[in-house]
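1. Give me a model of this one.
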Amino acid sequence: MFLITPLKKLLSSIFLIFWDVSLNIGNLLTPKRRAGFVIPKGHPGFEGKWPEFIPPQDGDSRCSCPALNAMANHGILPRDGKNISFKELNKKVRETYNFGPSFCYFVPNFAADMLKRSYSKGTFNLKDLDLHNGIEHDASLTRQDVYFQPDQGKPDIPLVKELLASATGKDKDGNVLLTSEDLAKVSGKRRAAARDSNPEFTLATEHKMFGSSNSSTLLTIFGGRVKDLEPILLEERIPDGWEPRIRERLGLTILAFNKTVLGVETRTKEDTPASVAPTTNPESNAGGVAT
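-> All right, here's what the predicted structure looks like:
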């Protein structure tokens, strides 16, 4: 078994790489989905019509990922955020956000392995994903560190507002956009402030990459548009009329996504500002959250 398990992981990794590259090539050779038709007919969000938004109730499970919480708040995932199968997560994330099938296979498998559960048969609650220094990490752009905020299920409103206020870009229609430079600058400040104030601060290289991956989702799937990100990050609600900004027919691949991730991470330099110092008052999360 000791020899078989590493071999299986190696073969799985090789398969995933070839699969993802083939999807990437497929995206280059096929036309993009038409704007307004990224979500397939018959699925939640078709024609911008999302299921009813209901804020989480007492006892519901939520995590540090606004995109997953939003899916639960709209009933795309179980509204209580509990007993979700890893296979269900794969399917629902792909349909909702147009991530590629290789990406949607890799991430739930990583989560299942992290939680020491079976991908094919196991289930989880959203809160389980916040195993500290698993996927969840210090210096998040939307949550205070676990040292200050043990429950990662709610956004920290001042952090989110500062993130959104840092946007400097605009598209051809005048929409205010977050750019990779904006995210790198905010990430650098956030990391330095957290390192300075959190006595238990840790941020390994892999968690820096997770942080830049989270930031890159804002740029890819959400197109960096501040008017869309406000309800997503502050209320964890998908706005009416929204659809993924990724229109590739086979979805966002790992290869394409990592180009954006590396662009954010390589620009990130730590620089401490007083404005992003962690908030130790637990009441700081109360204002503006739809809970």
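2. For the rest of this, base every contact and every neighbour count on C-alpha atoms.
-> Noted.
3. where's the longest helix seen in the chain relative to the chain centroid, distance-wise?
-> Looking across the chain with DSSP state H, the single longest helix is helix 4-29. Computed by Cα atoms, centre = their mean, to the nearest Å, the chain-centroid distance of helix 4-29 equals 22 Å.
4. can you map out the strands along this protein?
-> For the chain, applying DSSP state E gives strands covering 84-85, 123-124, 169-170, 176-177.
5. Not counting the last one itself, show me its contacts.
-> By that I understand strand 176-177. 167-171, 223-227 (Cα atoms under 8 Å, 6 or more residues apart in numbering).
6. quick one, what contacts the residue minimising distance to the centre of the chain?
-> Nearest to the geometric centre of the chain sits residue 214, at 4.7 Å (Cα atoms, centre = their mean). Under the criterion of Cα under 8 Å, 6+ apart, residue 214 has no neighbours.
7. Now the second one, please; I'll put the structures next to each other:
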Amino acid sequence: MFLVTPIARAIQDAGVFSWDLGLTLINFVTPSRKVDHVTPAGHPGEGGKWPEYIAPKEGDSRGSCPGLNALANHGILPRDGKNISFPELYSTVRATYNFAPSFCFFVPNFAARMLNKSYKKDKIDLADLDFHNGIEHDASLTRKDIHFIKDQGKPHLPFVRELLNSASGKDKEGNVLLTPADLSRYSSKRRAESRANNPEFSLDLFHKIVGSTNASIFLTIFGGRASDLESILIEERLPEGWESRIREPFGLTIASFQPTILKVAFGIDERKYAAEASSTAAAENEEPNAAV
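-> Model (predicted):
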């Protein structure tokens, strides 16, 4: 077991956030990466040419994060999803999705703390990240709650389809886009449904923020484009020719991410769906008794 004192955590986090703010400011004054040149030279996916996609086989480790699963499915992370170091997560996520280095350091460090692991020395399997109410949480937009299905490695396709079908925006080229309002509405619905159906439902403020953060990745890294998200959320495959929609030279920082997260979070109001979710749950609970 690896323990970090609260003081050491606070000092480290303060350093990361200061670093992140600096990167945010540098992004403002530095030219953006050119289209088709977002993925670094020499990294898998350069020029939109991703390594071969192979769906996971029995015994492979996958978790609830489509983005990490896709890295394993393309062999950018180990294809079996096992024995992955935290620095390896840092480097592959940074290069593939163009998250800022501060972001890529902070999240694996949080995961290491959550699992009582050493960031520098220990390794994990992707499924290890689904420690319930660590990063994984109830009312996911793509997974059933862990109360109903312990293996979070596969998406629940009806949820994904409903999410994608809710897309109401379009860009200048006519591509269908998910908007912040779309994600707020679907998050509201999922939370109401989960609260009504899951007897062990829990979603504290921290995990509400995590949920809004995860949803906001669809809008930033993937630009909200439904056709790209269909591939990443259903097959957990990076589309041929795809690159991150974040073109800032130092990537998506924690600070620059906040306006999108807050827009999604402040638009969530599960009360609008509570009555429908409760009546549906009640009807489903009555069916076995009626049959008897």
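8. Any chance you could compute the TM-score here?
-> Here the superposed chains carry a TM-score of 0.92, computed using TM-score structural alignment, normalised by the length of structure 1; 276 aligned residues with a Cα RMSD of 1.7 Å.
9. mind checking what the residue nearest to the centre of structure 1 lines up with in structure 2?
-> Counting by TM-score structural alignment, residue 214 of structure 1 corresponds to residue 214 in structure 2.
10. And its match, how far from residue 260 of structure 2?
-> 11 Å (Cα to Cα, to the nearest Å).
11. go on, residue 121 of structure 2?
-> In terms of Cα to Cα, residue 121 of structure 2 sits 34 Å off from residue 260 of structure 2.
12. count of residues packed around the spatially closest residue to residue 163 of structure 2 that is not a sequence neighbour?
-> Distances taken as Cα to Cα, 6 or more residues apart in numbering place residue 186 nearest to residue 163 of structure 2, at 6.6 Å, with adjacent residues excluded. For residue 186 of structure 2, the neighbour count with other Cα atoms under 10 Å is 22.
13. Check residue 288 of structure 2 too.
-> 9.
14. Helix, strand, or coil at it?
-> Here residue 288 of structure 2 is helix, with the state taken from DSSP: H, G, I helix; E, B strand; the rest coil.
15. contacting residues for it?
-> Contacts of residue 288 of structure 2 by Cα under 8 Å, 6+ apart: none found.
16. What lines up with it in structure 1?
-> Checking TM-score structural alignment: residue 288 of structure 2 goes with nothing.
17. got the strands of structure 1 as TSV, with distance to residue 163 of structure 1 columns?
-> Shown next, in TSV, are the strands of structure 1 (distance: least, Cα to Cα, whole Å):
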stretch	distance to residue 163 of structure 1
strand 84-85	30
strand 123-124	30
strand 169-170	13
strand 176-177	11
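18. how about the ones you listed in CSV, adding mean neighbour count and distance to residue 104 of structure 1?
-> Converted to CSV, these look like this (neighbours: other Cα atoms under 10 Å; distance: least, Cα to Cα, whole Å):
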stretch, mean neighbour count, distance to residue 104 of structure 1
strand 84-85, 18, 13
strand 123-124, 18, 16
strand 169-170, 16, 29
strand 176-177, 21, 26
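19. who wins for proximity to residue 241 of structure 1 among these?
-> With Cα to Cα as the criterion, residue 241 of structure 1 lies closest to strand 176-177 of the strands of structure 1, at 17.6 Å.
20. Quick one: distance of that closest one to the chain centre.
-> Distance, centroid of strand 176-177 of structure 1 to centroid of chain: 19 Å (Cα atoms, centre = their mean).
21. Over to stretch 82-100 of structure 1?
-> 13 Å.
22. Isn't residue 137 of structure 1 up against residue 203?
-> Yes. Counting by Cα atoms under 8 Å, residue 137 of structure 1 does reach residue 203; the two are 6.9 Å apart.
23. So between these two, which is more surrounded?
-> The neighbour comparison of residue 137 of structure 1 against residue 203 (other Cα under 10 Å) goes to residue 137, with 24 against 16.
24. Now do that one against residue 115 of structure 1, distance only.
-> Distance from residue 137 of structure 1 to residue 115 of structure 1, by Cα to Cα: 15 Å.
25. Residue 193 of structure 1 now?
-> In terms of Cα to Cα, residue 193 of structure 1 sits 30 Å off from residue 115 of structure 1.
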